[in-house]
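Colleague: all I have is the shape, not the residue letters:
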C-alpha cells in the first residue's frame, strides 16, 4: 500500500471482480472497526462503490464503519506450531 492509498477515506475497488460483482464494484475484504449496540467491535467487511455502502459480517444493510485496514498478507502473522 502506498502512502497515498493509506490516506484515502475509502478502500480501492477490487482489481479483479467476479463477473457477478462488476456492478457493485466492491473493495477487497478488509478488517473494519464498527459501532454496534454494545459499543464497538472488529469485523470483516468491504465497501461497495456501486452503491456507496459498507457491507460487514453480522450487519444487515449499511454498517457504521469507523475505521478500516487491509487484510494481512498470508504468512505475515505469528505461526501456530500445532493445532489440537
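Modeller: Cool, got the structure. For clarity, every value in this text was computed on a predicted model and none was experimentally measured.

Colleague: going forward, measure contacts between C-alpha atoms and count neighbours the same way
Modeller: Noted.

Colleague: and the most centrally placed residue in the chain, what is it in contact with?
Modeller: Centroid-nearest residue in the chain, with CA atoms, centre = their mean: residue 30, separated by 2.2 Å. Taking CA atoms under 8 Å, 6 or more residues apart in numbering, we find residue 30 in contact with 44-46, 68-71.

Colleague: check it against this one:
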C-alpha cells in the first residue's frame, strides 16, 4: 500500500477533536471480506489511524480522495 500522502488535519477542529487531530471527511476505498467498498472516512493524525463510517475500530483504507466541491458534480 502506498502511503505517500495522508489528508491534512482539519483546519478548525472542535475542542473535543484537538487531541485526535482528525482530517476533514474524505472518500475512501476500504478492503473487506466481500472485496472493496467506498465510504466516507477521516484520518486521525493523533493516533495514526483511519476511522470510516460503519466500521468500528481501525479501518483497512486502501486509498482516499478529497470530497468534491459543491456544484462540481454531474446533476441528474
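Modeller: Good, I have the coordinates. Note that the coordinates shown come from a computational prediction; the quantities given were computed from them, not determined experimentally.

Colleague: what would you report as the TM-score here?
Modeller: TM-score for the superposed chains, counting by TM-score structural alignment, normalised by the length of the second structure: 0.91, backed by 74 aligned residues with a CA RMSD of 1.4 Å.

Colleague: any chance of the contacts of residue 30 of the first structure in a markdown table, with secondary structure too?
Modeller: As requested, those are exported to a markdown table (DSSP: H, G, I helix; E, B strand; the rest coil):
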| residue | secondary structure |
| --- | --- |
| 44 | strand |
| 45 | strand |
| 46 | strand |
| 68 | strand |
| 69 | strand |
| 70 | strand |
| 71 | coil |
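
Colleague: for these, pick the one with the most neighbours.
Modeller: Highest neighbour count within those: residue 46, with 25 neighbours (other CA atoms under 10 Å).

Colleague: in the first structure, what residues pair with stretch 40-53 of the second structure?
Modeller: Per the alignment by TM-score structural alignment, stretch 40-53 of the second structure matches residues 44-57 in the first structure.

Colleague: buried set for the matching stretch?
Modeller: Neighbour-count burial for stretch 44-57 of the first structure flags 44-49, 53-56 (criterion: 16 or more other CA atoms under 10 Å).

Colleague: can you redo the residues you listed as CSV with distance to residue 6 of the first structure?
Modeller: Shown next, in CSV, are the buried residues of stretch 44-57 of the first structure (distance: CA to CA, whole Å):
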residue, distance to residue 6 of the first structure
44, 18
45, 17
46, 16
47, 15
48, 18
49, 18
53, 19
54, 18
55, 20
56, 20
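
Colleague: how about the helices in the first structure?
Modeller: 3-6 (DSSP state H).

Colleague: what segments of it are strands?
Modeller: 30-36, 39-48, 53-56, 65-70 (DSSP state E).
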